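Student: sequence plus the predicted model coming up.
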Amino acid sequence: MVDELIPRAPADPAAPDSAEPDPDDAVRGLERPAVPWPVRAWRRAVRRPQAWLDRPWPAERIVRFVITVALLGGSTFAALQVVHPDLVLTNNTPTGGDMGAHVMGPAYLRDHLLPNWQLSGWNNYWYAGFPMYRFYMVTPAIAIVLLNVLLPYGIAFKIVAVAGIVTLPLCCWAFGRLARFRYPLPELFALGGLLFLFDETFSIYGGNVKSTMAGEFAFSIALSLGMLGLGLFARAMETGRHRSLAAVVLALSCLSHGIVLIFVALGTILLWIVWMDRRRFTYGLSIGITTFLLAAFWVVPFLFNHEFMTDMKYGYRPSGASDSFWDMFFPLPTFFDIVITTFAIIGFVASLWRRHLNGAWMGITSIALVTLVYLTRDSLPVIGLLWNPRLLPFLYLLRYLLMMVGFVETALLVARGVKGVRELPEGTLLRVGTSVAVVVGVSVLVIQLMFFRVMPGARFTTHNGESVYSWGIGDWRPISLTGNSTDALSDAWSRYNFTGYEDKNAYGEYKALVDTMAGLGADPAHGCGRALWENNSENGKYGTTMALMLLPHWTDGCIASMEGLFFEASGTTPYHFVTAAAMSASSSNPVRQLRYDNNDAAKGVQYLQALAVDYVMVFTEAAKAQADAQPELRLIRESGPWNVYEVAGTELVEPLSVQPVVVADREGDQRERHLELGMSWFQHQDEWAALPADDGPDSWQRIEVVVDELRRQDDRVDVVVPATPIEPVALDPVTVSDVQLGDQDIRFRVDQVGVPVLVRMSYFPNWQVEGAEGPYRVAPNLMVVVPTDTEVHLSFERSGLDITAYGLTFAGIAMLFVWRRRGDAEFPSDRPRFGAAPAGDGGGDADTFVDGAEDRDGDDPVLVEAWRRPLEDPTTPMTESDLDLALDALTRQDGNPPPDRDDGTGRL
């Protein structure tokens, strides 16, 4: 649709400012002064708020405004309070769970990737190297880096970490407004978002406060963006407007977390189907394609490189006799589960009855999520990597929102029954809606105050010998929680995280250890290198068990940590944890189905040497005793309870003495096949006469491998052995010198070409080499090159896949300009009718057909229309037209309001 210029009013000839320019001005070199752009920007910014304030304020509008401020503002304030804004603005280093290790990521992006014009690249800090932000989401990290321009790093990090929590009530409210839910449902949706945030039945699935404090802050950001994006998509499918904005917000959600991407993709497809007719089919498809293209720079490499990731083999739920799908879908106390589910079902049925498409979509999507949780028990097809409970948060959130619909519907039904009418007047609708909002708001407030043990007038008492937290007057205590009820942890967890590393009792010990390792790196007798530290839950005294993952962060990369946070992002992860188990007294062993050699340093030394680990740090007496008994480990430092050992016989680049052999491909999951091969060699090196490789020159021997049936176990990774006898080929001795390790490259010299050289850096297909053939992937997950020159240079470069993916993203950006130029779409009706003829084609009134306003088969038209009465009326705090105009301001160059679209019906 083409923008129209609004004709200027006739100028007043008596007004000197409006007079035509004097032709002599040009001769005199005079020009009319232009309005400065800051002034123009300010006028545009205040135009609509001023118009909103200038509108009449009848009693109905004041009531709705007060309710909106109370529920939306109160929900946002409660979410803000639980994350302790005073601590968020304290300049320290956040800790706690995964969050304490996430600190490294944005800083590495700021210092190493962005200066090279990269959003993803190689990182030597963890797992003997891994591709940073290729499989984990970069968008939240970019936000932290941008804030860090103005704020200290720790504060910038914490602000972004809590952004998803604080904005979820607002985004749920915006979803309700954009999806055409009547007052007070958008306001109640904000409360639904708050209930979800404070739901403490899960702590690692994502979305709520506990999961966010555990480190899933990218998930909560993506969820808020996802709800906003789905609302924009719903509005776009109704009105034909905001196509580009919907695509951008949906893409940002997908780029913020991969699990939320699944929800957004599922929700968008189902919403598209629900709204589909002939014209909306192509319109919705255009939004989906644009969204995919915008996110392609991250999504495409993820999809095509996933075989180089690690599958943690998390067991699905339900697991064990004490677990069930019932427990998964209904995790709250029975009373709350009954209330929430009952009213959610009422809300879904009412949405279907009223043909409210977006309300029906919430119910349909909930059913789809239940189905998906069941179907993904064995993870995602082809890709894998999904733990099926990670889909539950979306079900929980939609159920809270549908519950709010059920509350309002039940109240309206009761009101009609009391008054004995089939249609309630507008004033009664307002009173009923306001009453529901007040009752639900107070109920949520009381429940949360009780759960957080901060209810005014409540206290702990003893009843029948049991501690009880109760509220009431005198001996009358109608509200109580038994002492067995767990205090809400959201508040305490955020306080723990945001007091930072620096506030923990063991911070002095932690800092001394970090300084010791930094000193080792600076000592020419030892130097920089990789460190493996004992894996033990007691490390949590430093703020998180992952605190030592920040060794490279504190030492500017000099001392790398073998263990890192992004477990799935490196194919070397399983080999590290097998090594950590061998060097630790009580390791966590997070990768399932591996054959761990717990507290066996004799085997651990072989693993350390295979991964080129320079230093080992242990603190338990059992681990120290094991380390002291190994001649290859030399004690060089002590710091507090920690012993630091130097590992002998570790070289980053080393010539091979025997030519590798190429193992033929086997059928099945190639990620699993390589894990079997790599782990078989890693843990049984004496059984292999040569190093197995995935590929290599034609001169290398080709062999087959088979599973060793004698060592086969159902719950363990298979051991494979050569089925073809290996014919060892001895290689000439070669000297490697001048090894230089950069951020994303390795250089070295050899005194003889043609002899394979082992590079103990994690393999990834983006590695390229000059002066050699290869690199070839070898066990466990390292590289071999065959020098063709005495100077060899390996570098991590953009692949053809990366360039293609970025090209798709640039195409998506170009499509935004195309949609802007084309303008908005025109639909014959604001409700879909598949195959409906365009207006004027004699196809009948599609709006009447879908809305059900015409009484067919005895249906009550009021039941259908009451839900969908236009929200644009003089009593709403912010009309839908205001919301659309505000959205248009984000996508229009001139900042002017769009042409009047009001057709006299009140619809947009």
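Tutor: Arrived safely.
Student: alpha carbons only for contacts and neighbour counts from here, please
Tutor: OK.
Student: how much space separates residue 400 from residue 303?
Tutor: Separation of residue 400 from residue 303 (CA to CA, to the nearest Å): 33 Å.
Student: same drill for those two, tell me which one is more crowded.
Tutor: Each of residue 400 and residue 303 has its neighbours counted (other CA atoms under 10 Å); residue 400 has more, 23 against 13.
Student: ok, and here's another one to check against it:
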Amino acid sequence: MISFLKLNVKTKVLEKLIEVKVLSLVSAFSVFLSCFFVLWVINPDGVLFKLSTPTGGDLGAHVWGPAFLRDELLPNLRLSGWAPDWYAGFPAYHFYMVVPMLFIVVLNVGLVLPLLILTIGLVSFVVFKLVTQKPKHWRSAFFFAVCLLLLIIPFHYGLAFKLVAAVGLILMPFAGWKMGRLAGLPEPTPALLGASTLAFIFDRSFNIMGGNLMSTMAGEFAFTLAIAFCLVYIGLLIKGVETGEKRAAAALFLALTGLCHLLVVFFALIVSFVALSTRISRASVRWVAEVGLLSGLVSAFWVIPFWWYRSHLNDMGWEKLTSYSSYLWSRDHLAADFLTNDPPLQLAIVLAAVGAVLSLIFRRRLGVVLSISVVVLALAFIYLPEG
């Protein structure tokens, strides 16, 4: 009888393990499909990998920047400086995020021989060891090793620019999935989070506010990169305030969020405040403070000069939008005739409300924190004054 019970318990445990493994594989495959779908859409006839110059909207103006950084600023050990172009000249990368442009430069330049051969050999050996021995966190190490391998190979300038401009869109489903995994959500919820980013990517209600496909193709690719980094940071945040882990990783992703786009880091900071408010303790306050301090130190090389010379900033001419019901519900007064409420915002809000209720019922902190953050942002949109 005892042997039968032990066998029954072992069988149930094995079945549970198989179920979890299958769900994890299905989840990972769905994320791959989401990322591949984005790549397929933005790469008609293979244009993404052709040796051509990207353009469209403000994107054409950005093509100049990384080349100036590569040829003029970096050889003089500078990340910003005065550019003689654009009529009377202007301060290059004093007031615009330089890190996305550095990604392009690194991808474009790569390493010169013989360092290239030695580095490729070393990285290939590391990848082989990771795959064969599979130490702890080997998948993450494998991913970064492959990224390093791509970075050390020189790419055509136009190709490098297009890849960096597109990678935020392609990896956004992965970032959403990773956020759910880090936050401890059960499968298949992380996969659903990853797939849900597709609705945002292909949102046709705005074309220059940043993050979606149209905004990215119009030049806002730094914004899209920041969103991808921000999603991972939020997952690390939820995990960190509960366990006290991942300080360095959270600080890095928070810094990358701000260094790619300042507007997105404001959202990250709001979420951080809400996450801390919903779980106040000495440990969580310390975790958030340490992450904030470390991320500030990492990003100080660009943020401090930006703040110090802020009096030289020009007026962007932004005006406060007052069509509150349109932007927060109906979308019946959009910025241009070709913009449309697709996918319907009302459906997204209803689904978000259902998710908020389920998060409360099942005590899923990520859903609660994001729900409160959205309400805070909506109130800020309505009540913050212009300027």
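Tutor: Perfect, thanks for sending it. All of these numbers come straight from a predicted model, not from anything done at the bench.
Student: wait, what's in contact with residue 406 of the first structure?
Tutor: Taking CA atoms under 8 Å, 6 or more residues apart in numbering, we find residue 406 of the first structure in contact with 343-348, 350.
Student: do the same with residue 44 of the second structure
Tutor: Residue 44 of the second structure neighbours (CA under 8 Å, 6+ apart): none.
Student: what helix or strand is the corresponding residue of the second structure for residue 101 of the first structure located in?
Tutor: Using TM-score structural alignment as the criterion, residue 101 of the first structure maps onto residue 61 of the second structure. In the assignment (DSSP states H and E), residue 61 of the second structure maps to helix 59-62.
Student: what's the following helix or strand after that helix?
Tutor: helix 64-68.
Student: buried residues, that next one. List them.
Tutor: 65-68 (16 or more other CA atoms under 10 Å).
Student: looking at the first structure, name the residue matched to residue 158 of the second structure.
Tutor: Using TM-score structural alignment, the partner of residue 158 of the second structure in the first structure is residue 154.
Student: so that match is in which element?
Tutor: helix 153-178.
Student: post-alignment, that helix versus the second structure, mean distance?
Tutor: Superposing on the second structure and averaging over aligned pairs (mean CA distance after the TM-score superposition for the first structure), helix 153-178 of the first structure comes out at 0.4 Å.
Student: now the element after that helix, going C-ward?
Tutor: Following helix 153-178 of the first structure in sequence order, the next helix or strand is helix 185-197 (DSSP H and E).
Student: got a list of contacts for that next one?
Tutor: By CA under 8 Å, 6+ apart, helix 185-197 of the first structure touches 67-68, 71-72, 75-76, 78-79, 165, 168-177, 207-209, 396-397, 400-401, 404-405, 408, 437, 440-441, 444.
Student: corresponding residues in the second structure for the next helix or strand after that helix?
Tutor: Sequence-wise, the next helix or strand downstream of helix 185-197 of the first structure (DSSP H and E) is helix 209-213. Mapping helix 209-213 of the first structure onto the second structure (TM-score structural alignment) gives residues 213-217.
Student: what are the buried residues along that stretch?
Tutor: Going by 16+ other CA under 10 Å, stretch 213-217 of the second structure has these buried residues: 213-217.
Student: chain center to it: distance?
Tutor: Chain-centre distance of stretch 213-217 of the second structure: 15 Å, with CA atoms, centre = their mean, to the nearest Å.
Student: mean deviation of that stretch from the first structure?
Tutor: Using mean CA distance after the TM-score superposition for the first structure, the mean distance for stretch 213-217 of the second structure is 0.3 Å.
Student: got a list of contacts for that stretch?
Tutor: Applying CA under 8 Å, 6+ apart, the contact partners of stretch 213-217 of the second structure are 56-57, 59, 165-166, 169, 201-204, 206-210, 221, 223-224.
Student: which SSE is residue 816 of the first structure in?
Tutor: For residue 816 of the first structure, the element it lies in under DSSP H and E is helix 800-822.
Student: check which helices and strands that helix sits against.
Tutor: Judged by 3 or more CA pairs under 8 Å, 6 or more residues apart in numbering; DSSP states H and E, the packing partners of helix 800-822 of the first structure are helix 243-256, helix 278-305.
Student: and the helix or strand following the first one, what does it pack onto?
Tutor: The one in question is helix 243-256 of the first structure. Using DSSP H and E, the next helix or strand after helix 243-256 of the first structure towards the C-terminus is helix 258-274. For helix 258-274 of the first structure, the packing partners by 3+ CA pairs under 8 Å, 6+ apart come out as helix 217-239, helix 243-256, helix 278-305, helix 357-375.
Student: try it again at 7 Å.
Tutor: In terms of contacts (3 or more CA pairs under 7 Å, 6 or more residues apart in numbering; DSSP states H and E), helix 258-274 of the first structure is packed against helix 217-239, helix 243-256, helix 357-375.
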